[in-house]
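Asker: Give me a 3D structure for the following:
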Amino acid sequence: MTCPDGCGETLTVNLDSRVGPAWRRFERHGQVTVYPSVWRDNGCRAHFIVWKDHILWCGPTDEYGVNAPDERLLVEVYASLSQTAYEHYESLADRLDTIPWEVLWACRALVRRGSAQQGEAGMFRATAYPSPSSNRGSLDHYA
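Answerer: Next comes the predicted model:
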């Protein structure tokens, strides 16, 4: 792929784990997502996420301008989180057969609203209250 920052360089994104460290490719509803982010450590030093055929630029805040996770995903992620042990969002995504970025953003939304706690480096666990399913009428406060 051509680097999206405009430097014109060709980037190689390995999708074959048999030949070394590789990105994972997800296709949902005809849109491609790549995980993890692409971070050039030389040249233009671009850092970005390919999510649903869009480029999301990474920055110091890790806020990507992504819409809030939908109700189904928030409830599903919350129901999968343990209240006693932290679990990495990638493991949750694998169990839920969901794109890791979306599980991470759902976990962060749950943390912001007090339904989950974040531990070290991408680790999350549920809190006892409030659960997303306790307010089925509106989950706007989970965004």
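Asker: hey, let's count contacts and neighbours off CA atoms from now on
Answerer: Fine.
Asker: Show me which residues of the lengthiest helix in the chain are buried.
Answerer: For the chain, the longest helix by residue count, based on DSSP state H, is helix 100-112. Residues 100-111 are the ones in helix 100-112 that count as buried (16 or more other CA atoms under 10 Å).
Asker: how about TSV for those, with distance to Glu27 added?
Answerer: Output for the buried residues of helix 100-112, formatted as TSV (distance: CA to CA, whole Å):
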residue	distance to Glu27
Pro100	13
Trp101	13
Glu102	13
Val103	16
Leu104	18
Trp105	18
Ala106	19
Cys107	21
Arg108	23
Ala109	23
Leu110	25
Val111	27
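Asker: one more to put side by side:
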Amino acid sequence: MKWVFGASKGLLAMGGLIMVGCTYVPTYGVHGKLLSTEQQIIDCQYEAALDILQRFTVVGSSKEKARAFEYMGVVYQEKMDLEAFNHTVDRYMFNDVGRGADRAAVIQNWNETRRDIRERRVYVLGQAECATNFATSG
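Answerer: Sure thing, here's the model as predicted:
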């Protein structure tokens, strides 16, 4: 009986380690600075996030480029800048990381990421949207 209990504890511990290890896989190999942009987007610090994201679309690994383009798409959606959003989608599709991808699927994935960020913003800030100044100069 003691062996069965010890074996089941060992299997349970091993399963737990596998589950914990799997949670880190999506961010493995992604620079911490790029990971921090998600929090900047949640905190409505769009311009600071865009500075970092622009850099990673050029010099990042394939994984980092894909994430940077996705977050840039989210920021431009949040800012309601359709022209910049479409340009970002086009850049992604032209880049090695997005070449051959279905445009509609890419936009849908980015929309899912935006929903997730908005849910986190509600939890952190108590609001889904950032205050935006729509006033135009002129």
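Asker: TM-score for these two?
Answerer: The TM-score (TM-score structural alignment, normalised by the length of structure 2) is 0.24; 64 aligned residues with a CA RMSD of 5.5 Å.
Asker: and the longest strand for structure 1?
Answerer: The longest strand of structure 1 (DSSP state E) is strand 31-39.
Asker: Report how many residues lie close to Tyr92 of structure 2.
Answerer: 23 (other CA atoms under 10 Å).
Asker: returning to what we had before: just name whatever secondary elements the longest helix of structure 1 is in contact with.
Answerer: helix 71-80, helix 89-96, strand 116-118 (3 or more CA pairs under 8 Å, 6 or more residues apart in numbering; DSSP states H and E).
Asker: Buried residues, the longest strand of structure 1. List them.
Answerer: Buried residues in strand 31-39 of structure 1 (16+ other CA under 10 Å): 33-35, 37-38.
Asker: quick one on the thing from earlier: report the angle between the axes of the longest helix of structure 1 and helix 89-96?
Answerer: Put simply, helix 100-112 of structure 1 runs at 110 degrees to helix 89-96, going by axes from the mean of the first three to the mean of the last three CA atoms, to 10 degrees.
Asker: could you give the angle of helix 100-112 of structure 1 to strand 31-39?
Answerer: Using the same axes, to 10 degrees: helix 100-112 of structure 1 against strand 31-39 is 80 degrees.
Asker: quick one: helix 100-112 of structure 1 to helix 71-80, angle?
Answerer: 70 degrees.
Asker: contacting residues around Val103 of structure 1?
Answerer: With contact taken as CA atoms under 8 Å, 6 or more residues apart in numbering, Val103 of structure 1 is in contact with 73, 77, 89-90, 92-93.
Asker: Make JSON lines from the residues you listed and add distance to Leu56 of structure 1 and neighbour count to it.
Answerer: JSON lines is the format used below for the contacts of Val103 of structure 1 (distance: CA to CA, whole Å; neighbours: other CA atoms under 10 Å):
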{"residue": "Leu73", "distance to Leu56 of structure 1": "21", "neighbour count": "17"}
{"residue": "Val77", "distance to Leu56 of structure 1": "23", "neighbour count": "23"}
{"residue": "Tyr89", "distance to Leu56 of structure 1": "19", "neighbour count": "25"}
{"residue": "Glu90", "distance to Leu56 of structure 1": "19", "neighbour count": "18"}
{"residue": "Leu92", "distance to Leu56 of structure 1": "22", "neighbour count": "22"}
{"residue": "Ala93", "distance to Leu56 of structure 1": "20", "neighbour count": "18"}
